[in-house]
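1. 3D model of this:
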Amino acid sequence: MVKQKKSLAVKDDNADISNNLHGAVTKAIAQKVLTSLADKKEVVCKSYGKQYVYVISQEQFESPSPDELNNMDVEIEGLKKEVNDYKERNKQLQSVLSGLTNSLTNEQVEEKLKTLAEKNNRNEERLQELKSGTKSVSVEDKNRIEALYAKNRKLWRQRKRMFDEISAQIADATEKKTRELMDDLGIETDPDELKEDPFTN
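-> Here you go, the predicted model:
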């Protein structure tokens, strides 16, 4: 019991002593032993109402020398550094664990690789078409482009006809030929070949 008290070095009553010894000593026996130790001045008994608390007597311990205190301080600082190192290492391991937890599973990696391989094959086919000069415009895009061209060509023909009529009237009024009038005014007309639809050839 004395060794147990010295190892704990805290305030205890007989119930605490019995519990700390895991019931190997009953409370009654613990009380008798504590009373005997108090009589021998090995422990100090303090009364708090109806409760008695026993404390190891500090007189039986030698006070550490200044050198011993310095050694203790050095040891404490070393232990503090060791604790901080372990904390930092633990932080790094937690970060690694978090990365592993958030990473893709083997099944997800395989699915991702499969998707990328399919995309790569499509890009390879597209590249080969471009290199060989094969038409790669879809039917939908071709129809859309032709419809847009037909609309703009229709507008161009309407404006070209209006311009020709107006320029002919001005040429008659000035008694000049239409081409001569265009040259005097510095107007360049569209070439005649645009009158034909290039998509019909």
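2. CA atoms for contacts and neighbours, from now on please.
-> Noted.
3. residue ranges for the helices of the protein, please.
-> Applying DSSP state H to the chain gives helices spanning 2-8, 14-20, 27-39, 66-102, 106-132, 139-173, 178-185.
4. what's the most buried one of those helices?
-> With neighbours defined as mean count of other CA atoms under 10 Å, the helices of the chain peak in mean count at helix 14-20, which reaches a mean of 18.
5. Show me what it is packed up against.
-> When contacts are defined as 3 or more CA pairs under 8 Å, 6 or more residues apart in numbering; DSSP states H and E, helix 14-20 packs onto helix 27-39.
6. so how far is the helix it packs on off the chain centroid?
-> The chain centroid and the centroid of helix 27-39 are separated by 63 Å under CA atoms, centre = their mean, to the nearest Å.
7. Name the residues that touch that helix?
-> For helix 27-39, the surrounding residues in contact (CA atoms under 8 Å, 6 or more residues apart in numbering) are 14, 15, 17, 18, 43, 44, 45, 54.
8. among these, which two are most distant?
-> Spatial extent of the contacts of helix 27-39 (CA to CA) is set by the pair 18 and 44 at 17.9 Å.
9. and the gap between residue 143 and residue 149?
-> Remark: distance between residue 143 and residue 149 (CA to CA, to the nearest Å) = 10 Å.
10. same check, this time on residue 30
-> Taking CA to CA as the measure, residue 30 falls 109 Å from residue 149.
11. for residue 32, same thing?
-> According to CA to CA, residue 32 stands 114 Å off from residue 149.
12. hmm, back to that, check the contacts of helix 27-39 against residue 7 and report the nearest one.
-> Nearest to residue 7 among the contacts of helix 27-39 is residue 17, at 11.9 Å by CA to CA.
13. what about the closest residue to the closest one other than its chain neighbours, distance to residue 90?
-> Distances taken as CA to CA, 6 or more residues apart in numbering place residue 30 nearest to residue 17, at 6.9 Å, with adjacent residues excluded. Per CA to CA, residue 30 is found 44 Å from residue 90.
14. cool, and residue 169?
-> Residue 169 sits 95 Å away from residue 90, taking CA to CA as the criterion.
15. Here is the second sequence; please produce its structure so I can put it next to the first one:
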Amino acid sequence: MVKKSVLDFLETQNRPYSITDIQNNFGKEYGKSAIQKALDNLVENGQVKEKLYGKQKETKKSNAEISEELKMLDRKINEISLDLKEKKQKIKILQAEIGMNAETLTLPQAIMKKSDLKNEICYFNNSLEEFDGEEMVSDDEKKEVMVSFNKSLETYKKRKRLCKDILDIILENYPKSKKNLMEDIGIETDEDVGFIFSV
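-> Just a heads-up that it's a prediction; the model follows:
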């Protein structure tokens, strides 16, 4: 009983104590000789260590036991770390699988998608049928149209430039603004009529 109480006290305090300090802690509960006997027994078992400071002995809990406990804790920490690493890896794999499954259609979804695509194909086939029997425009006809278009474009640009030059000459002696002149003559710009042209 004394031995256990002394060991518990040293474990709790975790620092060196003289026999007098230990006895003071227990008060009249245990005598000095009983405490000394308990300490001698604990030293013999390697549970506590004694150090001599001059004439005074100090006793503290043996570090051997603490070291063993620390080693055991280190082992547990390593085991838990490995277990955690494995679980993290499993979670990664499961998340990847979930991601892949999210992109995969279920059977009812796939059937619905197939039906939608069939309807789209029918719609486009019907649209193409409208052009069946229609005569395709030949390359020669395309060239003819482009030549005619370019010729008209050149004429348009020349006339627009000529009109601008004439307006500028009139404006030199005209008392009002260009806008007023155009309104008076009745000339409309491309912008006025909403004509947007780009090649």
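16. How close are the two chains, by TM-score?
-> The TM-score (TM-score structural alignment, normalised by the length of the second structure) is 0.31; 113 aligned residues with a CA RMSD of 6.0 Å.
17. Tabulate the contacts of helix 27-39 of the first structure (JSON lines), appending distance to residue 98 of the first structure.
-> Formatted as JSON lines, the contacts of helix 27-39 of the first structure follow (distance: CA to CA, whole Å):
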{"residue": "14", "distance to residue 98 of the first structure": "49"}
{"residue": "15", "distance to residue 98 of the first structure": "47"}
{"residue": "17", "distance to residue 98 of the first structure": "45"}
{"residue": "18", "distance to residue 98 of the first structure": "46"}
{"residue": "43", "distance to residue 98 of the first structure": "53"}
{"residue": "44", "distance to residue 98 of the first structure": "53"}
{"residue": "45", "distance to residue 98 of the first structure": "54"}
{"residue": "54", "distance to residue 98 of the first structure": "50"}
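18. Distance from the chain centre to the lengthiest helix in the second structure, please.
-> Scanning the second structure for the helix with the most residues, using DSSP H, yields helix 63-103. Offset of helix 63-103 of the second structure from its chain centre (CA atoms, centre = their mean): 23 Å.
19. Just checking the distance from the very next helix or strand once past it to the centre of its chain.
-> Downstream of helix 63-103 of the second structure, the first helix or strand assigned by DSSP states H and E is helix 107-129. Averaging C-alpha positions (CA atoms, centre = their mean) puts helix 107-129 of the second structure 37 Å from its chain's average.
20. Now the element after helix 107-129 of the second structure, going C-ward?
-> Toward the C-terminus from helix 107-129 of the second structure - assigned by DSSP H and E - lies helix 139-171.
21. what helices or strands is the next helix or strand after that following helix leaning on?
-> Sequence-wise, the next helix or strand beyond helix 139-171 of the second structure is helix 178-185, with elements assigned using DSSP H and E. With contacts taken as 3+ CA pairs under 8 Å, 6+ apart, helix 178-185 of the second structure sits against helix 139-171.
22. when you compare where the helix it packs on runs with where helix 178-185 runs, what's the angle?
-> Taking axes from the mean of the first three to the mean of the last three CA atoms, to 10 degrees, one finds helix 139-171 of the second structure and helix 178-185 inclined to each other by 100 degrees.
23. chain center to helix 139-171 of the second structure, what's the gap?
-> Taking mean C-alpha positions (CA atoms, centre = their mean), helix 139-171 of the second structure and its chain are 58 Å apart.
24. So which elements touch that helix?
-> For helix 139-171 of the second structure, the packing partners by 3+ CA pairs under 8 Å, 6+ apart come out as helix 178-185.
25. if you set the cut-off to 6 Å instead, what comes out?
-> Applying 3 or more CA pairs under 6 Å, 6 or more residues apart in numbering; DSSP states H and E, we find helix 139-171 of the second structure packed against no helix or strand.
26. Could you list the buried residues of that helix?
-> Using 16 or more other CA atoms under 10 Å as the test for burial, helix 139-171 of the second structure gives no buried residues.
27. what do you get for stretch 37-48 of the first structure?
-> For stretch 37-48 of the first structure, the buried set under the neighbour-count rule, 16+ other CA under 10 Å, comprises 37, 38, 42, 43, 44, 45.
28. Quickly name whichever of these is closest to residue 5 of the first structure.
-> Nearest to residue 5 of the first structure among the buried residues of stretch 37-48 of the first structure, counting by CA to CA, is residue 43 at 9.0 Å.
29. What strand or helix carries residue 58 of the second structure?
-> According to DSSP H and E, residue 58 of the second structure maps onto strand 56-61.
30. So what's the gap between that strand and the chain middle?
-> 58 Å.
31. cool, and stretch 120-133 of the second structure?
-> The chain centre lies 46 Å from the centre of stretch 120-133 of the second structure; the measure is CA atoms, centre = their mean.
32. now what about that stretch, what contacts it?
-> Here stretch 120-133 of the second structure makes contact (CA atoms under 6 Å, 6 or more residues apart in numbering) with no residue beyond itself.
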